[in-house]
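Visitor: Below are the sequence and a predicted model for it; my questions follow.
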Amino acid sequence: MADKDTRQTTLSGVFIPQMPPVRTSDGHIIEYDRQRIIDQIVEETRLVETFYGYESATEETATDIARMVEHRIRSLGLKALSGPLIREIVNMTLLENGMVQYRNVCTRVGTPVFDAHLIDVGRGFEARDNANLQENAETSHKKKADKISKEQYLLQLPPHLADHHLSGDIHIHDLEYFGTRPFCQDWDLRYFLYYGLMPDGNGTKASVAGPAKRAEVAVLHAVKALGSAQTNFAGGQGYYNFLTFLAPYFESMPYEEIRQLMQMFVYEMTQMMVARGGQLVFSSVQLSPGVPALWKDKPCVFKGKVWNGIQAPLRCYGEFEREVRLLFKALIDVMLEGDNWGKPFSFPKPEISIEPDFMTEDGEFNRANPDLPTYQDLYLLTFELASKFGTPYYDNQMPEYRGAGKGISCYQCCAYQFSAIADQDSDFENKLKFKDAKHFSMGSWQVVSLNCPRAAYEAEGDDERLFSELRALMDVCVEVFKIKRRWLEIIRANGRMPFAMQRPKDPLTGERGPVAVDLDGLVYTIGVVGVNEMVQHHTGSQLHESREAFILAVRAMTEMELYARELSKRNAMTIALARTPAETTGQRFAVADLLTKEYREQAKKVVKGNIEQGLGMLGTTRDLPIYYTNGTHVAPGASIPLAKRMEIEHVFFPIVDGGNIFHIWLGEQRPDPRGLMEMAMKLCRTTQIGYFAFTRDLTVSLRQFREYGPDKKELSGWVAEDTRIKA
């Protein structure tokens, strides 16, 4: 195939090489445009006025500099350009022309001075990328570090992989932490109840606490362990089977005291501003209304002992049914009350486990303890919370594919699912019994998402080519995963993940215990984005509009699931498919496709959001009001009944084994909790939806310190701007 002509002709007939494309610092590949250099010089040199009181560059001066820069680039004969390289040439040109002050504000200190200034005042780089970050100086510091780290890792990656990310073929999540830490982790609380707490992982920088002997200390250790863990991970931290493991500390304790300690736990988790960028720890706790059957006959682990009849008298978790029920009630009661302003608690996310064990009441226990709430009472309480605040997430373990009773399984972080199954883990029984301190360790190494609509654009209507394009993108993900694993081995060897890699002193033998996190057991997650737009381009219909589109989506996801299994075996890593829980990724892919000439026309026909406004803003900002639909979801704006949406989306849950979610939007309505519960339990029994949530819109007055209600005076009269909270 002949090379494309890379020259253009001037009016005088002189051939001039075209300028190569530019890899931008914010993650895209775009065409070279001299005007961007001019605009940047004019805008950034305004800081000379702010910092030094000098005049900034005029349009004429900036144009002269840009022409000199362009001439130098051509003379170098470069085949590729990057934003940082252009900036270096601009700075050299400014120095050569004696414009030292301009150079000082245009140069890089890891990031351009102008960009750093915007970050300091809450604007600029990813200012709206994470709703959990606070408006404080620590967030500014994090954003600067993020920007530098992302550029570093893109430079360290092989160029073809970096280009796949930059061009929008794939998205490497939490790129700023790619070279230093795994993604997320679900913890076995028994580890800390047995060994105590070593917050720094090695005992050299922080005080080391022995195993908790009292309930309040156990609760505080649970809080601080998650706070410490987030320093070693990029994503969320959680506990599975939280209440069962904690219950022995609360034996025979009055409900008022239990409630007080659960209130302490919730407030600690929502007032501990220690996570990345001074934010709250993104935390979750799996909650069951009673002791699961799998754990009833297993020895308890608390107060630094395994109560197995050897280290201590035999005590099993089944003895603490009362405590688990009251802990469940107390935690939900606290969340129902809200904080001092009546606002909902953001964390920890209560992951309500809907299990076969609790669909039938324990009649004998209930008759013997008539003062205790039943399973139905406790579940109903969670739906009161869902109706009021939309806080709970529901982990439906009823479908056969979830393997209830055959292993352990949980959802955490945003919507990632982790599991450990008896027939796939030779140590499963030992972990259940905490034998030799063996314990469960579940989490994810890394998430990389695919731009599914782009695969459809490339396929040009050919089914097999579509599947081939998707498999090719998965191959790219595996290349990224291998590099992640290699880099993290270096980090581990240099002792840079001390909390995750800790091996504390055994309280009985004095020997070093097993490592806290089994890194080899973490999964690699491939996220899917825009399946709806993929089939829309390929078939002409969205998921909900035709049977053909729906069948193609199922076929494509099944092909990907089968290929993920093949890749797992071939590369000795566990690969899971997931719905990507990062809405900004859907936006980034849509923007990338509009920026790319060969995909622009196709993308314009299927992207969601305000495409007209987005096209008008194209070239001025990347923060366009457009997006691709997340995961395998039906488009949010699709005008179909909830039952139809459920009928379509539930089919994908067994396929997307790494995590998925079904949203039920309540708007500002507050429906009857019993009605919600009836609907939800029917959903659990009759569909394959494994994880769902009721989402409410709330408006809180920052002046009157309370939630706005329709019986109050007009909203515009007393509510501050930007105070709408989506639960």
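Guide: Cool, the structure landed. Numbers count the residues shown, from 1 in each chain.

Visitor: contacts and neighbour counts: CA atoms only from here.
Guide: OK.

Visitor: element containing residue 411, please.
Guide: For residue 411, the element it lies in under DSSP states H and E is strand 407-412.

Visitor: And for that strand, what's in contact with it?
Guide: With contact meaning Cα atoms under 8 Å, 6 or more residues apart in numbering, strand 407-412 is reached by 186, 236-238, 240, 284-286, 351, 395, 402-403, 417-422, 659, 691.

Visitor: ok, and here's another one to check against it:
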Amino acid sequence: KGQVVGTYADFEEETRLIQRAFTETLLEGDNEGKPHLFPNTIYTLRKETMTSEYEEDIRLVHELSAKYGSSYFVNMFPKYRGKMANYMGCRTCLQDTWTGDWDQDCLRTGNLAYVTLNLPRIGYQSRDESQVFEYLDAYMDLAVETLMLRREQGLKCLNDFHILPFLKQQVAEDSYYRIQNSTLSFGFVGLNEMLSSLFGEGIENADANKFGVKCIEYINDRANQLKDETGLRWSVIQTPAESTAYRFATLDKKQFGDQAIVQGEGNANYYTNSSHVPVDTGLSLIEKIKIEEQYHSITPGGHIFHAFMGESYSDPDSLMSLTNKIARKSDIGFWAYSSALSFCLKCKTLMKGLNNVCPTCGEKEDVEWYDRITGYVQQVGRAKSASGGWNPGKRQELIDRRRFEDN
């Protein structure tokens, strides 16, 4: 049995040294010069660390963001925050707002399961706004039933099937994995298209957006009600929808025909992710923030804001200034500066932007693309020798993304 030799605060200098070394290693890229796709690096911003004392460390992180766009930022400034918020790169989140004890809420537990609600389909089926909530109730009833089955199966895997015995290790009087503290979440996709079907305009319209916020608040209220009824940890998440946004749009286009409002063209259709603004928006970055920040406090199970950066190399100091503004002046809880990259597999040249031809050796077929699919930075699968890649809907979304310059 180990002995307590101090608290986390006693090892701040060692932690900073590790963080700095880790970030410097990521800046170097892999042995071919490509970005390291894993592990995801998530940097938490607090008032205690957004000071001149930590400026050198923070700037190094923004060099990494400027080069590869792989860093994530957690914002602990908003009023809806507690003292701790742990994120995965895909956006799933654990906050210390369950019991108020960060150990119980954030450690040795996780996001057990979520079910995604197809919001555009609700829009197609509803005669008016009031019927939207009737459908939401019906969809959430199905989701609750499904999630309880998922939890029951999880308990069997943990307790009866002994699939992952290390999770059952005893720590004090409890098992290592505390399934009683894990989340069951309502996810959703396509709020923008649902609003378009109801109002003729999507989330960028102020009146439509007010109704959108009302709908997600309604789902969040149901999650809070279930907490009281069941004693379990219910939540709401912006589903990453790496395949679901494409699958739902494809199925709805087949079932509803021209009534279905989808992004993309031909067979490469997709729905806008969760409560995001469409990727081809004509809005400024600040206007985009003002819309999407309204949803972060009511999606405590996870959310993300994407700043899709331009093809020119970003300036770390400009990104630092933008980070400071987002952290201190918005309710954005989690975000990333996403950069499109190309890499020639033949001569190992790394390029900014989506390039079809390598400017160094002229290679056309084996130039791979990289960008953030919805959470993680991944290879797109453009290169001839690629072993996998994005589905047609996500590829079309990548092409459609409007990029923002940082200067």
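Guide: The structure has been received and is ready for your questions. As the structure is a computational prediction, the values presented were derived from the model and not from experiment.

Visitor: Looking at the second structure, name the residue matched to residue 83 of the first structure.
Guide: Structural alignment (TM-score structural alignment) places residue 83 of the first structure against a gap in the second structure.

Visitor: gap between residue 83 of the first structure and residue 673 of the first structure?
Guide: 54 Å (Cα to Cα, to the nearest Å).

Visitor: When those two are compared, which one has more neighbours?
Guide: residue 673 (18 against 14; other Cα atoms under 10 Å).

Visitor: quick one: contacts for that one?
Guide: So residue 673 of the first structure contacts 380, 383, 384, 386, 387 (Cα under 8 Å, 6+ apart).

Visitor: What's it aligned with over in the second structure?
Guide: Under TM-score structural alignment, residue 673 of the first structure pairs with residue 316 in the second structure.

Visitor: ok, the spatially most central residue of the second structure - contacts?
Guide: The second structure has residue 91 as the residue nearest its centroid, 3.2 Å off, counting by Cα atoms, centre = their mean. Contact analysis of residue 91 of the second structure by Cα under 8 Å, 6+ apart lists 238, 240, 302, 303, 304, 334, 375.

Visitor: So which of those residues wins on neighbours?
Guide: Counting by other Cα under 10 Å, top hit in those: residue 304 with 32 neighbours.

Visitor: now the equivalent of that residue over in the first structure: how far from residue 386 of the first structure?
Guide: Counting by TM-score structural alignment, residue 304 of the second structure lines up with residue 661 in the first structure. Here the criterion is Cα to Cα. By it, residue 661 of the first structure lies 16 Å from residue 386 of the first structure.

Visitor: how close does stretch 111-123 of the second structure sit to the first structure?
Guide: Average distance, stretch 111-123 of the second structure versus aligned residues of the first structure after superposition (mean Cα distance after the TM-score superposition for the first structure): 0.8 Å.

Visitor: and that stretch, which stretch of the first structure?
Guide: Going by TM-score structural alignment: stretch 111-123 of the second structure matches residues 444-456.

Visitor: what sits up against the matching stretch?
Guide: For stretch 444-456 of the first structure, with Cα under 8 Å, 6+ apart as the criterion, the contacting residues are 168-173, 178, 182-185, 466, 469-470, 473-474, 477, 481, 484, 519, 522-531, 533-535, 537-538, 580, 589, 593, 599.

Visitor: same deal with stretch 61-68 of the first structure?
Guide: Counting by Cα under 8 Å, 6+ apart, 34, 37, 38, 39, 41, 42, 90, 93, 94 sit against stretch 61-68 of the first structure.
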